[in-house]
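Asks: Fold the stuff below for me.
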Amino acid sequence: MQTIRYAVDAQGIADITFDEPGSPVNTMCLAWQDDLCDLLDRLTQDLPSIRGIVLQSAKASFFAGADLKALLRGSEADAPRLFAEIQRMKKQFRRLETLGKPVVACLNGAALGGGWEVALAAHHRIAVDDERIAFGLPEVTLGLIPGASGITKMTRLLGLTAAQPFVLEGRTFGPREAQSLGLVHELVGDASQLRAHALAWIDSHPTAVQPWDDKAWKMPGGTAAQPKVASALAVAPAMLRKTTRGLYPAPEAAMAVMAEGSLVDFDTALRIESRYLAQVASGATARSMIQAFFFDLNAVKSGRSRPRDVPRSRPLKVGVLGAGMMGAGIAWANASRGIATVLKDVSLDKAEAGKAHAARLAAARVAKGRMSDAEAAALLGRIVPTAHDADLQGCDLVVEAVFENRALKAQVTAAAEPFLGAAGGFATGVFASNTSTLPISGLARASARPEKFIGIHFFSPVDRMKLVEIIRGERTDDETVARAFDYVLAIGKLPIVVGDARGFFTSRVFGRFVTEGASMLAEGIPAPVIENAALSAGMPVGPLAVLDETSLGLSVQVLEQARADFAAEGRTHCATAGERLIEIMVKEHRRSGRAAGGGFYDYPADGRKTLWPDLKRLFERSDVAWDLAELKDRLLWRQAVETARCLHEGVLRSVHEANIGSIFGIGFPGWTGGALQFIYGMGVERFALRAAELASTHGEGFAMDESLLDTLRRHQPRV
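Replies: Okay, the predicted model is just below:
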């Protein structure tokens, strides 16, 4: 066997060690599936001399799960083959757990997805008591469902209701929670103790059966046939559809497996599970989500875009200029990861107000049990509010988070830079601008060291948003990019590195989304229809609601700055219909967004927000025909086309950063796998054909020339 080591000692203990060659983890690759069949044949042959079986791993983790690359290469036509492979694997699991011999899984590390299903094939599970270890079935986060008996067994072990968070949401859990749930039976201090405890259990349990093979066993809470459970399940699909909007097949399939499987015998339930998995795993949504949420996400986290020749480091002290919501959020992000932070504003009162925002965030976490009082106090102790630039002395990094005004940013840059210096983390200090739209190369002109000047664009609210966009200016050097990258990872965020241009990547594409929505309103399409089209397509919020949250006034400021910059270059900036409508909302109707009291929506103090009634009178036209599918396409295609242009122009340097940036920064629908995966999943030619149709009706924003298509073909990921 290539991936499994097998030996039976003199005491009759069969040691089975998973050890996939050339891989840091064990996976359910085809070689392992073949080896599993051979293993069960050998176990069956040696059964008379075996007292017990121990499952263990030669890797740092126990088992990682399915071979995802193989799934990426598949198509809908592969469903029958997948079903057969899944059933073949399950047959071996059933053989193992019905041999009549006690089987113990020694969980030295993580067991996720298929790895947890391997562990569930054992009668007894022993784990190392380490909070860093994760167990569970996170398949739905990749557009898949557990299919190697995971749904069937978790439902039978926990019950239909209790199993739902772990199956439908993919929630993982640590060793102690696993023990409290009865999913892990023993905990040990370290991996060296696992085998001894396994042998002791085998000695005291010469025979063992799984709970579902015990004739006296009953499912906790009852099956879907029982009235109480049935009444709850009657509304569950509708509640789930409210969350998925019908765009994510996996959770709905998983729920069906749970309910249907509870009504039949164990082996029939396994076949039901296999059928649903084969259908989901062979679908386009699963392939797109695997690409984005596994391969692309890991590419970002592993630092594929980080300059390689620069040693890794971590800042010891960071300065933040501006204690508004953004600056206060950045200070919180630093302090929550153990980084000393100087929070500066024009007055101590304003700086203290910024720290108070961090205090409110800490208090909320203490109230929810996610942080202790001592941890909160230590976190807040790392934030030092000040009104003096001199207190920035010795900061490795300074991040300015002041208003989007070029002159103001130049002023604070010149004032703060003299105090940057080495504090053991960086060889030299780095100055970063948190601008969302202003080109970094232009802002760097105010710096005495433009090679150490960089853009670090956080998203609001900082405490919840994972993405951070790192913008490299014309003169920014590799060391500065690497230091910024390391800093973003150090505070637990996802960094993508992009080129310098107006709006960079995320703000530029986000702008196309919201202005396309505003353009629809300018055409006379009803505002509720526009908002619902975005939600139906999978966007988290409608374009008009997003404009309100980010401020229509800010959008007008950006438009005016663009006009001024174009004029300075001897050009004229031509506003789109959507941009002009936003300008009308602000300048003629004094509707600047939520923070200003109202924009496209009204925000009553004692109720939920509602669309501003005057939108119907001012903009809606009864003679305008609209089609929901067309509106959804416009919103998605407009963003995807602009993302492709960013790749073509060099603003984006990789497909994985485009996909992760669009999902985590803009809210591009996860079911697509990201803005470029949306194109690749459909096929470049098919996407371009639809883009041409939209361009002919809705303008050049959808146009794609042959050179752009060539860029897309050249960058298409190869599996």
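Asks: Please count neighbours and contacts with C-alpha atoms only from this point.
Replies: Will do.
Asks: quick one, helices of the stretch 1-150 of the chain?
Replies: Under the criterion DSSP state H, counting those that start in this stretch, the stretch 1-150 of the chain carries helices at the ranges 30-46, 68-72, 79-97, 114-120, 150-158.
Asks: The stretch 401-550 of the chain too?
Replies: 406-416, 440-443, 478-490, 506-522, 527-537, 543-550.
Asks: got a list of what Ala269 touches?
Replies: 152, 257, 260-262 (CA atoms under 8 Å, 6 or more residues apart in numbering).
Asks: Just flag the most distant two among the residues you listed.
Replies: Farthest apart among the contacts of Ala269 by CA to CA are Thr152 and Glu260. That separation is 9.9 Å.
Asks: what about these two, which has more around it?
Replies: Taking neighbours as other CA atoms under 10 Å, Thr152 and Glu260 compare with Thr152 leading, 29 against 18.
Asks: And this one, please, so the two structures can be compared:
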Amino acid sequence: MITYSRDDDGIVTLTLDDPGQSANTMNATYVAAMSAAVDRLHAERDTVTGVIVTSAKKTFFAGGDLPSMARATPEDAPALFKLLSTIKGDFRRLETYGRPVVAAINGAALGGGLEVALACHHRIALDTPGTRLGFPEVTLGLLPGAGGVTRTVRMLGLAPALTTWLLTGRRYRPADALAHGLVDALASTPAEMLTQAREWILANPDAAQPWDREGYRIPGGLPAAQLPAYPATLRKQLKGASLPAPEKILATAVEGAQVDFETAQVIETRHLITLLTGRIAKNMIGALFFDMRAVNGGLARPAVEVPPATRVAVLGAGMMGAGIAQACAKAGLPVVVKDVTPELAARAAGPGITTTADVADLAGCDVVIEAVFEDPALKRDVFAEVLPVVAPDALLASNTSTLPITGLAEGVSRPGDFIGMHFFSPVGKMPLLEIVVGARTSDAAVARAFDLGRRIGKTPIVVNDGRGFFTSRVIGTFIDEAIGMLAEGVPAPSIEHAALQAGYPTGPLALADEVSLTLVQRIRRQFEAASDSYERLPSHELVDAMVDKHDRPGRSSGRGFYAYGEEKRTGLWDGLVSLATPEGRSVPLADLRDRFLFAEALDAQRCLAEGVLRTAEDGNIGSILGIGYPAWTGGVLRFADQHDDFRGRAAELAARYGDRFAPV
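Replies: Okay, here's the model as predicted:
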């Protein structure tokens, strides 16, 4: 696991190289090897002038051993405390060794990997495109517990450590990590990095950590007057949601800053163990590590060999079309964007992108992605125009968010090559791609769409056809529930606050404005037209009144559930009160929160039962990445599975608020 070599200058290089994994992690193999390496360093101290810690992998160190973390129970707390104390003890023996220690960071150093580097006196990062440094633990419901909080606070000061590194989960490029204080130097090649490391060791024989030098004070001191404001600031950042990981990170940082280093380490360990043995961290690790790995690894991809995409045609140069074109071009694919006029097509211009109004320019494209207005006739027309020109076996994809793929495929001569590729807006930021399989879509088309999605950096879930598919259907349930609450007489601020406190990234009424109430209305009317048994709800009446009577179609028009000024929300519209049921009713905040969470979870269970969802993993990842289901739940289906009494609570909600909450 760790190769130990000493050169003629007495510099020892510890090379991390786990023989059983493609990346180094803080597993049992590492722990034993690091203890042995530090033991040997101390035994041979008189012959050592310095130490370089580096890696033989493509990355430096991937972080903690998440599979073992996910199994931790409260009964494991004593063993976890002992394990963490061993890891921290070895780091402490390394940084107090009395010889300069340099981290030569030859690739990504995330979480535990960055903690390895922080236990060194000097950090040199290889400045390559793939190198990232950061503490993603907060995004998994954890905290950096191998000294990460303690050292970062002592290195940078309380506020910079929290706001830049610990609470954000951000992964920084080497230059940004240098600017933000956790990296000391950059190198352009591995050889240069090791040369810099040796030179620094020889120039700094008395190196020590700042906190081990006499007279050390935390940068900026302890802002005693500001300490009471930290919890309030965090609460504001979390929009009222109660999430244990950021709260524990704040507590660890503030408590640890007021005691000596060793005591701070113990505080950090105890807070991490509380998170490790809790439910929320298991939910988040389950979704954002295990489910994500399964989905990106091709869990739902048919096992067929298909050729890679070579040239992409995008039909429509609006916001979605331009975003799709840019994502493909960024991945190195030649892209041709067609619209009805050269001027409209030019909206999508960019590096690697050709824009045109001439269908002949699409000759040879082996992927077609249509991103025009949500109108079935228009979509069929644009495909009919390009089919004679593009490659005879081109993948034919529609970026529809709701229209059934099977119906759209009836307008093309090759329905086996026709598929849905539902991108999310803005395409450049949203990581999810929902691949929708029609009744006649071939396995080869699914595999080609999946491979293209991975190539352009998306996480592709694969779902079967159905109106609204998975994501649009389930997020529609969320918006419907909110508007239904409004129709019941629940105050609009309570609706928005309940969703935020449940952990949703935005309130459902604000989201409805962003989507546009006109689109919500049009999709619902399409549903009504397609079904003889579609139930009309009070929320539908309210949307119709907002659009048709009050001319408040949403944010794009500056008028919706919210009022807008200078393109910003200025507050909820005063007229909402007049749209509610006059008598109204008081609904407990806990019921409001659960109505959102349960409405989506129950609909997701129906999607799985009906075969719209192919796998639970796709449902969990799709709900978190695509429609903002709270990450602390571990995803929409995991929320139901891990709830103490999901069916009982659902039955309780059904008795109070309607049969839509009846357990599946």
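Asks: List the TM-score for the superposed pair.
Replies: A TM-score of 0.93 describes the superposed chains when it is computed by TM-score structural alignment, normalised by the length of structure 2; 662 aligned residues with a CA RMSD of 2.6 Å.
Asks: returning to that earlier point: could you dump the contacts of Ala269 of structure 1 into a markdown table and include distance to Asp463 of structure 1 and secondary structure?
Replies: Output for those, formatted as a markdown table (distance: CA to CA, whole Å; DSSP: H, G, I helix; E, B strand; the rest coil):
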| residue | distance to Asp463 of structure 1 | secondary structure |
| --- | --- | --- |
| Thr152 | 37 | helix |
| Val257 | 36 | helix |
| Glu260 | 40 | helix |
| Gly261 | 40 | helix |
| Ser262 | 41 | helix |
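Asks: Onto which residues of structure 2 does stretch 497-512 of structure 1 map?
Replies: Using TM-score structural alignment, stretch 497-512 of structure 1 corresponds to residues 462-477 of structure 2.
Asks: same question, stretch 113-122 of structure 1
Replies: So stretch 113-122 of structure 1 sits over residues 111-120 in structure 2, by TM-score structural alignment.
Asks: now that stretch, how far from the centre of its chain.
Replies: Stretch 111-120 of structure 2 sits 23 Å away from the centroid of its parent chain (CA atoms, centre = their mean, to the nearest Å).
Asks: do stretch 261-268 of structure 1 as well
Replies: From the chain centre to the centre of stretch 261-268 of structure 1 is a distance of 34 Å (CA atoms, centre = their mean).
Asks: What of stretch 479-486 of structure 2?
Replies: 27 Å.
Asks: swap in stretch 463-477 of structure 2?
Replies: 20 Å.
Asks: Next: stretch 37-51 of structure 1.
Replies: Computed by CA atoms, centre = their mean, the chain-centroid distance of stretch 37-51 of structure 1 equals 43 Å.
Asks: Not counting residues beside it along the chain, what's closest to Ile479 of structure 2?
Replies: Leaving aside its sequence neighbours, Ile479 of structure 2 sits nearest to Pro508 (CA to CA, 6 or more residues apart in numbering; 5.6 Å).
Asks: so that neighbour makes contact with Ile475?
Replies: No - counting by CA atoms under 8 Å, Pro508 of structure 2 stays clear of Ile475, with 9.4 Å between them.
Asks: So between those two, which is more surrounded?
Replies: For Pro508 of structure 2 versus Ile475, neighbours defined as other CA under 10 Å are more numerous around Pro508 (26 against 23).
Asks: OK, contacts around that one?
Replies: Listed by CA under 8 Å, 6+ apart, the contact set of Pro508 of structure 2 reads 478-479, 482, 495-496, 499.
Asks: What is the equivalent residue in structure 1 for it?
Replies: Checking TM-score structural alignment: Pro508 of structure 2 goes with Pro543.
Asks: Its match and Ile202 of structure 1, how far apart?
Replies: 61 Å (CA to CA, to the nearest Å).
Asks: And for Asp78 of structure 1?
Replies: 41 Å.
Asks: Those two - which one has more neighbours?
Replies: In this view Asp78 of structure 1 and Ile202 are compared by other CA under 10 Å, and Ile202 has more residues nearby, 22 against 16.
Asks: Helix or strand: which one has that one?
Replies: Element membership of Ile202 of structure 1, judged by DSSP states H and E, is helix 194-204.
Asks: Contacts made by that helix with the rest, please.
Replies: Residues outside helix 194-204 of structure 1 that contact it (CA under 8 Å, 6+ apart) are 51-52, 54, 102-108, 126-128, 188.
Asks: try 10 Å
Replies: For helix 194-204 of structure 1, the external contacting residues (CA atoms under 10 Å, 6 or more residues apart in numbering) are 13, 15, 51-56, 101-108, 124-128, 186-188, 205, 208.
Asks: same deal with stretch 355-372 of structure 1?
Replies: Contacting residues not belonging to stretch 355-372 of structure 1 are listed as 323-325, 327-333, 335-336, 343, 349-350, 352-353, 373-381, 383-385, 463 [CA under 10 Å, 6+ apart].
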